[in-house]
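Engineer: Predicted model, plus sequence, below.
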Amino acid sequence: MKQRVPRLLPWLDQRQPDVVCLQETKLSDDAFRDLLGDELAARGYEAALAGEPRWNGVAILSKVGLEDVVTGVAGAPGFPHPEARAVAATCAGVRIHSLYVPNGRTPGSDHYQYKLAWLAALRDVVAGGPEATMLCGDMNIAPTDADVFDPAAYEGHTHVTKPERAALAALTDLGLRDVIRDRWPSERVFTYWDYRAGMFHQDLGMRIDLVLASAPVAGRVAAAWVDRHARKGTGPSDHAPVIVDLDEAPDGDIGPVVPPPSAPRARKGRVTLPQSK
């Protein structure tokens, strides 16, 4: 978060979101407030925080109220201790979860098993209601092969394995809708591009930042898109914001690939992930 303040504040001013879910803040709650409390208050935001120094950390910023704030996921394991990966609050009648799902690191590893157990605990929490719910955040899972630039490049890596996708499907089986994919069922849509090897400029990415909404909320979606422009420029995150408008769409339904990729898509089989080299 310390590095992203010069990007976050202008983005808030430009897009004027009512609710913002942040992941990987890497700050204690006190440090977050010291860094951003005044700036957020001046813009009309309250903040619900679940942070820890140096690692993880999530937040919800809201202009429309924060009620019944809960940090963590009941019943979730730690690694070995509980990590700051979830915060939930009710904002204008919608239960919103800001989530930073464990990465999993290597299939079959202890951290991978931790990821699956954490997701199972999250499912139990979401199954308990309420009816109007949104899960927002870095899920560290690409739902299908269509959500990565080349499935062959990800063989042997996390984010695409059958158990991870099954754990994600267990959430959507509760009646949650993947609102970006609902709106753009066949388009090339990514939210994350590795910093290395010019992945962003070649549009070699993944869609791992999701918004899952229950039927009463999904039925209100007026626009759903990826703010790819926020990934450009100086000092960006390696993730682009996902924007969902309920009831009204002040920016219009801009679309998931704005502006267009800086370079044409590479042919399948030509690209190796940077971490594989």
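Structural biologist: Sure, I can see it. Numbering: from 1, shown residues only.
Engineer: contacts and neighbour counts: CA atoms only from here.
Structural biologist: Will do.
Engineer: Quickly find the element holding residue 7.
Structural biologist: Per DSSP states H and E, residue 7 falls inside helix 5-15.
Engineer: what's the longest helix in the protein?
Structural biologist: Criterion DSSP state H: the longest helix present in the chain is helix 110-127.
Engineer: could you say what helices and strands it packs with?
Structural biologist: helix 162-172 (3 or more CA pairs under 8 Å, 6 or more residues apart in numbering; DSSP states H and E).
Engineer: contact partners of the next helix or strand after the helix it packs on?
Structural biologist: Going down the chain from helix 162-172, the next helix or strand is strand 177-178, by DSSP H and E. Outside strand 177-178, the residues that touch it by CA atoms under 8 Å, 6 or more residues apart in numbering are 172, 210, 211, 212, 213, 214, 215, 218.
Engineer: where's residue 53 relative to residue 141, distance?
Structural biologist: According to CA to CA, to the nearest Å, residue 53 stands 25 Å off from residue 141.
Engineer: Show me which of the two is the more surrounded one.
Structural biologist: residue 141 (24 against 15; other CA atoms under 10 Å).
Engineer: Touching, the more buried one and residue 164? I think so.
Structural biologist: Yes. Judged on CA atoms under 8 Å, residue 141 makes contact with residue 164 at a distance of 6.7 Å.
Engineer: right, and the helix or strand after the longest helix of the chain?
Structural biologist: strand 133-138.
Engineer: That next one vs helix 162-172, what angle?
Structural biologist: Strand 133-138 runs at 150 degrees relative to helix 162-172, counting by axes from the mean of the first three to the mean of the last three CA atoms, to 10 degrees.
Engineer: all strands in the chain, in order from the N-terminus.
Structural biologist: Shown for the chain, the strands assigned by DSSP state E span residues 19-23, 46-50, 58-62, 67-71, 86-91, 94-100, 133-138, 177-178, 209-213, 221-226, 242-246.
Engineer: And here is the other one:
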Amino acid sequence: MKIATYNVNGVNGRLPVLLKWLKEAQPDIVCFQELKTPQERFPIQEINDAGYQAIWHGQKSWNGVAILTRGLDITEVQNYLPGDPEDLQSRYIEAIIDQMVICCLYLPNGNPYPGPKFDYKLSWIKRLQKRTNQLIKMELPAIVIGDFNIIPEPMDVYKPERWENDALYRTEVRKAYRELLAKGWHDSIRELFPEDTVYTFWDYLYKAYERNAGIRLDHILLSPYLISSLQSGGVDSHVRGWEKSSDHAPVWIEIEK
């Protein structure tokens, strides 16, 4: 089974790119982030025509998350991250697919640091930790997947010394990511490629993609009850080079089911 994540950076504006990639990659489950469209304007007909069903939580102009499946039943669990009823941003959606819990997230960016956006990011992470701890305690096969807006380690960023005061790389958020792993979650791509340079995002400026001056923001975390089924994975970095593509590339794994 192939499972992927892709920050699409505007689902309608980049729909031709998304459909081209879906046809090429044929993931069984795919999580999208940053839809940038209200609920009623999600392109469900085009997604259905491509062979996928979907659940999604849109938001006008910003954020938005979706989970797509190909030939698999999907049951929505919740479309918000518990812990703050006043948080109306569309950043989380959770579903049951093939007896697995799929948690698709678009974690807040947090910039500029310091400031209220960074504080919101830290509070959001605490809520995520609480939910993921529940999944571990329930001994469920689960995947936490999406754009984490966290650069875990120096090897995950081109010239890390330039990022020390960026909210993506601050000590606080990197520590929180390590705490997730300490609770039993497995960073699937890093475990598959422990020593390799792996990036998932390249800025549009300064020919970052051409120079491979990237960062790794998009992660697929597996619960302890799934890690033994991990077979392979990678980043479809060539998609970033397509015309009118997102600044992120799709990330995928294959598990034995």
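Structural biologist: Received the coordinates, thanks. All of these numbers come straight from a predicted model, not from anything done at the bench.
Engineer: Would you mind checking the contacts of strand 177-178 of structure 1 for buried ones?
Structural biologist: With neighbours counted by 16 or more other CA atoms under 10 Å, those contain buried members at 172, 210, 211, 212, 213, 214, 218.
Engineer: Would you mind measuring from the residue mapped onto the second one from structure 2 to residue 200 of structure 2?
Structural biologist: Residue 210 of structure 1 maps onto residue 219 in structure 2, with residues paired by TM-score structural alignment. Distance, residue 219 of structure 2 to residue 200 of structure 2, using CA to CA: 9 Å.
Engineer: Identify the contacts common to the two.
Structural biologist: What both residue 219 of structure 2 and residue 200 touch, as defined by CA under 8 Å, 6+ apart, is the set residue 251.
Engineer: quick one on the thing from earlier: with distance to residue 39 of structure 1 as new columns, can the contacts of strand 177-178 of structure 1 be given to me in CSV?
Structural biologist: Shown next, in CSV, are the contacts of strand 177-178 of structure 1 (distance: CA to CA, whole Å):
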residue, distance to residue 39 of structure 1
172, 36
210, 27
211, 26
212, 29
213, 29
214, 32
215, 34
218, 31
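Engineer: quick one on the thing from earlier: who wins for proximity to residue 119 of structure 1 among the strands of structure 1?
Structural biologist: Among the strands of structure 1, the nearest to residue 119 of structure 1 by CA to CA is strand 94-100 (10.4 Å).
Engineer: so residue 157 of structure 1 sits right up against residue 108, yeah?
Structural biologist: No. Using CA under 8 Å, residue 157 of structure 1 makes no contact with residue 108, being 10.3 Å away.
Engineer: neighbours around residue 137 of structure 2, how many?
Structural biologist: 9.
Engineer: repeat for the one 10 residues further on
Structural biologist: The number of residues packed near residue 147 of structure 2 is 27, by other CA under 10 Å.
Engineer: Check residue 57 of structure 1 too.
Structural biologist: Residue 57 of structure 1: 28 neighbours (other CA under 10 Å).
Engineer: just to revisit the earlier point, pick out whichever of residue 157 and residue 108 of structure 1 has more residues nearby.
Structural biologist: Per other CA under 10 Å, whichever of residue 157 of structure 1 and residue 108 has more neighbours is residue 157, with 15 against 11.
Engineer: Under the alignment, what does the more buried one map to in structure 2?
Structural biologist: Alignment note: residue 157 of structure 1 maps to residue 166 in structure 2; criterion TM-score structural alignment.
Engineer: ok, its match - contacts?
Structural biologist: By CA under 8 Å, 6+ apart, the residues touching residue 166 of structure 2 are 111, 112, 113.
Engineer: thought residue 164 of structure 1 was touching residue 116?
Structural biologist: Yes. Here residue 164 of structure 1 reaches residue 116: they are 6.7 Å apart, a contact under CA under 8 Å.
Engineer: how close does residue 10 of structure 1 get to residue 39 of structure 1?
Structural biologist: Residue 10 of structure 1 is 11 Å from residue 39 of structure 1, by CA to CA.
Engineer: Pick out whichever of those two has more residues nearby.
Structural biologist: residue 39 (14 against 11).
Engineer: Structure 1: which residue goes with residue 127 of structure 2?
Structural biologist: Aligning on TM-score structural alignment places residue 127 of structure 2 opposite residue 121 in structure 1.
Engineer: Tell me, how many residues neighbour that match?
Structural biologist: Applying other CA under 10 Å, we find 16 residues neighbouring residue 121 of structure 1.
Engineer: And it, how close does it get to residue 115 of structure 1?
Structural biologist: On the measure of CA to CA, residue 121 of structure 1 and residue 115 of structure 1 end up 10 Å apart.
Engineer: ok so, going back, report the set of residues contacting both of residue 141 and residue 164 of structure 1.
Structural biologist: The contact sets of residue 141 of structure 1 and residue 164 overlap at residue 158 (CA under 8 Å, 6+ apart).
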